[in-house]
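*Asks:* pasting the structure only:
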């Protein structure tokens, strides 16, 4: 490889196709697979990536026998380049909307409570406003949704806001939630007036998979009472499955009190524990931009109206 330059002059713009080709190589992890997906020859793709590396003055890909992997420089370009691609998609969607087409896709990440209580109505409202808009809903937890937003896989996240502030993200606080402990109505602890934390240590828990924030908060509750972390026996990606598992045995689970009606429909009740697990703010999070995409603004506006209406019922 040629010797890299020490500086880069931004007076000469990078061909957008080079960025797209580099992103394909990173996503596929293989030059041959990327060239096939792009419908160009492998030598042409290799040449263009080297051209991009020489322009920036850094090595973007490490090549090995099984394919390629982004260097630390390449990871930065991949993350930023993907956001550039997204901005282009937003621009196209807004132009279509101005022309009357209202096309495009909005990818919404949502926590279980938002997915259950608010997102069906939000989706209906968005479809009515923009008939050509495609809505993709992805259920998850903070530890999966926020990284997806930062990486450009999601356009907006509707969930808890109790995670560290990030310079690239905007948080819009809409509501406050309280977590509670749920058990089936036949559970030995269900008829107690107040439950000591020690008593709950005798039972196993069902929790959402990868919800490290909730597990940490749960551990903090027991730690504050001089106890170790509870035993988590089952992890699932679905709160319905979590509730169904608790209904079938003397498990315990943690969820927001806002889901109490759904829990009661499945034969569960909130337990009168000593103290509270935790309160937390919730709302919408999206990437900071000089101009927020109209589709993201539409989601926030719909969500605000529906949350306000629901809370006033």
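*Replies:* Yep, it's here. Given the structure is predicted, the values throughout are model-derived calculations rather than measurements.

*Asks:* only C-alpha atoms for contact and neighbour calcs from this point on.
*Replies:* Will do.

*Asks:* so residue 114 touches residue 159, yeah?
*Replies:* Yes - between residue 114 and residue 159 a contact is recorded at 6.5 Å, counting by CA atoms under 8 Å.

*Asks:* pretty sure residue 21 is in a helix, no?
*Replies:* Yes - Residue 21 sits within a helix when classified using DSSP: H, G, I helix; E, B strand; the rest coil.

*Asks:* so it makes contact with residue 47?
*Replies:* No - using CA under 8 Å, residue 21 is not in contact with residue 47; the gap is 10.8 Å.

*Asks:* please compare the first structure with the one that follows:
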């Protein structure tokens, strides 16, 4: 909050509070002002921009299309203020603060933990938050400034913006797996038609995966697969596949863990698709010590 006050003007700070609480009264309480003062600040901001930023109702406020655009840039301003304060503090006292990393389930459970050990040794006063999930869920958190770094597979459209910087890491292949007792596991080879016809288990709200699977099978004249179970936990996914007549597709980093859990790789007649993996960050954060170290170390281990 101190960094925000140093860099953001009063009306932008008030706008952020209104947007994130959905109510002018609650926003006033959050930032310690009276409701009339916050209402007046919002009106002045709308007058300057020449357009309403919210639609008002007795229940609260709903952002207009202009409000949504302003919020995206206001989030970037707020995050820039936080990074500026962190970089100044790093110069004065050595780095403290919090590094917030969002990563796909495959990366959060394999490559990233050893990297975080190195960062913690280098910056002992740093607090590290590692948030695991699917790319589509994490992208929104990153875009609104709730994450500093995002390591994710596949294209993420909202991040194709000048304020964001991306580094390509690698392409990862998808691998089909099942329990050894599954009917397909005993086949010498498994065709794409047989794979598509099976019941699938997958990750919850993984829209990127669904998109790639749909496009891949369409290119081979096949309908999208049926996903009968979804979860956001690798352990739950493997346990379900072990105990049912379902198959799953996982990225290659998850394969060793899935093999240890008792699954087997299905011998497909042709390879599945590959997904590009990238690190996303803001340009203004690129010179922060922990972020630079994370990028360097993750390149070493992948």
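*Replies:* Thanks, I have the structure now. Just so it is clear, the structure is predicted and the values come from calculations on it, not from any experiment.

*Asks:* which one's more surrounded, residue 21 and residue 47 of structure 1?
*Replies:* More neighbours surround residue 21 than the other of residue 21 of structure 1 and residue 47, with 22 against 12 (other CA atoms under 10 Å).

*Asks:* the more buried one maps to what in structure 2?
*Replies:* Using TM-score structural alignment, the equivalent of residue 21 of structure 1 in structure 2 is residue 14.

*Asks:* list the contacts of that match.
*Replies:* 27-28, 31, 38, 41-42 (CA atoms under 8 Å, 6 or more residues apart in numbering).

*Asks:* now with 10 Å?
*Replies:* Neighbour list for residue 14 of structure 2: 8, 24, 27-28, 30-31, 33, 37-39, 41-42, 45 [criterion: CA atoms under 10 Å, 6 or more residues apart in numbering].

*Asks:* so which of the residues you listed are in helices?
*Replies:* Members of the contacts of residue 14 of structure 2 lying in helices (criterion: DSSP state H): 24, 27-28, 30-31, 37-39, 41-42, 45.

*Asks:* still on that earlier bit, tell me the one of the contacts of residue 14 of structure 2 nearest residue 115 of structure 2?
*Replies:* Relative to residue 115 of structure 2, the closest of the contacts of residue 14 of structure 2 is residue 8; by CA to CA it sits at 33.5 Å.

*Asks:* wait, isn't the closest one in contact with residue 78?
*Replies:* Yes - between residue 8 of structure 2 and residue 78 there is a contact at 6.9 Å, judged by CA atoms under 10 Å.

*Asks:* higher neighbour count, the two?
*Replies:* Each of residue 8 of structure 2 and residue 78 has its neighbours counted (other CA under 10 Å); residue 78 has more, 22 against 16.

*Asks:* which position in structure 1 pairs with that one?
*Replies:* Under TM-score structural alignment, residue 78 of structure 2 pairs with residue 85 in structure 1.

*Asks:* again with residue 217 of structure 2
*Replies:* When structure 1 is aligned by TM-score structural alignment, residue 217 of structure 2 is paired with residue 222.

*Asks:* show me what contacts that match?
*Replies:* Neighbouring residues of residue 222 of structure 1 by CA under 10 Å, 6+ apart: 197-198, 200-201, 228-230, 277.

*Asks:* export the residues you listed to TSV and tack on secondary structure, neighbour count and distance to residue 60 of structure 1?
*Replies:* Formatted as TSV, these follow (DSSP: H, G, I helix; E, B strand; the rest coil; neighbours: other CA atoms under 10 Å; distance: CA to CA, whole Å):
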residue	secondary structure	neighbour count	distance to residue 60 of structure 1
197	helix	18	52
198	helix	14	54
200	helix	17	52
201	coil	16	50
228	coil	14	45
229	coil	15	43
230	coil	18	45
277	coil	19	46
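
*Asks:* now, among these, which is nearest to residue 247 of structure 1?
*Replies:* Residue 247 of structure 1 lies nearest to residue 200 out of those, by CA to CA, at 16.4 Å.

*Asks:* any idea how far residue 283 of structure 1 is from that closest one?
*Replies:* Separation of residue 200 of structure 1 from residue 283 of structure 1 (CA to CA, to the nearest Å) stands at 31 Å.

*Asks:* let's verify the most centrally placed residue in structure 1: helix, strand, or coil?
*Replies:* The residue lying closest to the centre of structure 1 (CA atoms, centre = their mean) is residue 145, at 1.3 Å. Recorded secondary structure, residue 145 of structure 1: helix (three-state DSSP).

*Asks:* now do residue 250 of structure 2
*Replies:* Look at residue 250 of structure 2: counting by three-state DSSP, its state is strand.

*Asks:* give the contact list for it.
*Replies:* 106, 172-177, 201-203, 209, 234, 258.

*Asks:* cool, residue 227 of structure 1 as well?
*Replies:* By CA under 10 Å, 6+ apart, the neighbours of residue 227 of structure 1 are 197-198, 201, 219-221.

*Asks:* all helices of structure 1, in order?
*Replies:* Using DSSP H, the helices assigned to structure 1 run over residues 16-28, 31-38, 42-56, 72-99, 112-117, 119-129, 142-150, 197-200, 212-224, 239-248, 260-265, 294-312.

*Asks:* turn those into JSON lines, including distance to residue 169 of structure 1.
*Replies:* Listed next are those as JSON lines, based on distance: least, CA to CA, whole Å:
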{"stretch": "helix 16-28", "distance to residue 169 of structure 1": "23"}
{"stretch": "helix 31-38", "distance to residue 169 of structure 1": "31"}
{"stretch": "helix 42-56", "distance to residue 169 of structure 1": "27"}
{"stretch": "helix 72-99", "distance to residue 169 of structure 1": "13"}
{"stretch": "helix 112-117", "distance to residue 169 of structure 1": "19"}
{"stretch": "helix 119-129", "distance to residue 169 of structure 1": "21"}
{"stretch": "helix 142-150", "distance to residue 169 of structure 1": "8"}
{"stretch": "helix 197-200", "distance to residue 169 of structure 1": "37"}
{"stretch": "helix 212-224", "distance to residue 169 of structure 1": "19"}
{"stretch": "helix 239-248", "distance to residue 169 of structure 1": "27"}
{"stretch": "helix 260-265", "distance to residue 169 of structure 1": "31"}
{"stretch": "helix 294-312", "distance to residue 169 of structure 1": "13"}
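
*Asks:* spatially, which two of the contacts of residue 250 of structure 2 are the most separated?
*Replies:* 172 and 201 (19.4 Å).

*Asks:* between these two, which has more neighbouring residues?
*Replies:* residue 201 (24 against 17).

*Asks:* the more buried one pairs with which position in structure 1?
*Replies:* In structure 1, residue 201 of structure 2 lines up with residue 206, judged by TM-score structural alignment.
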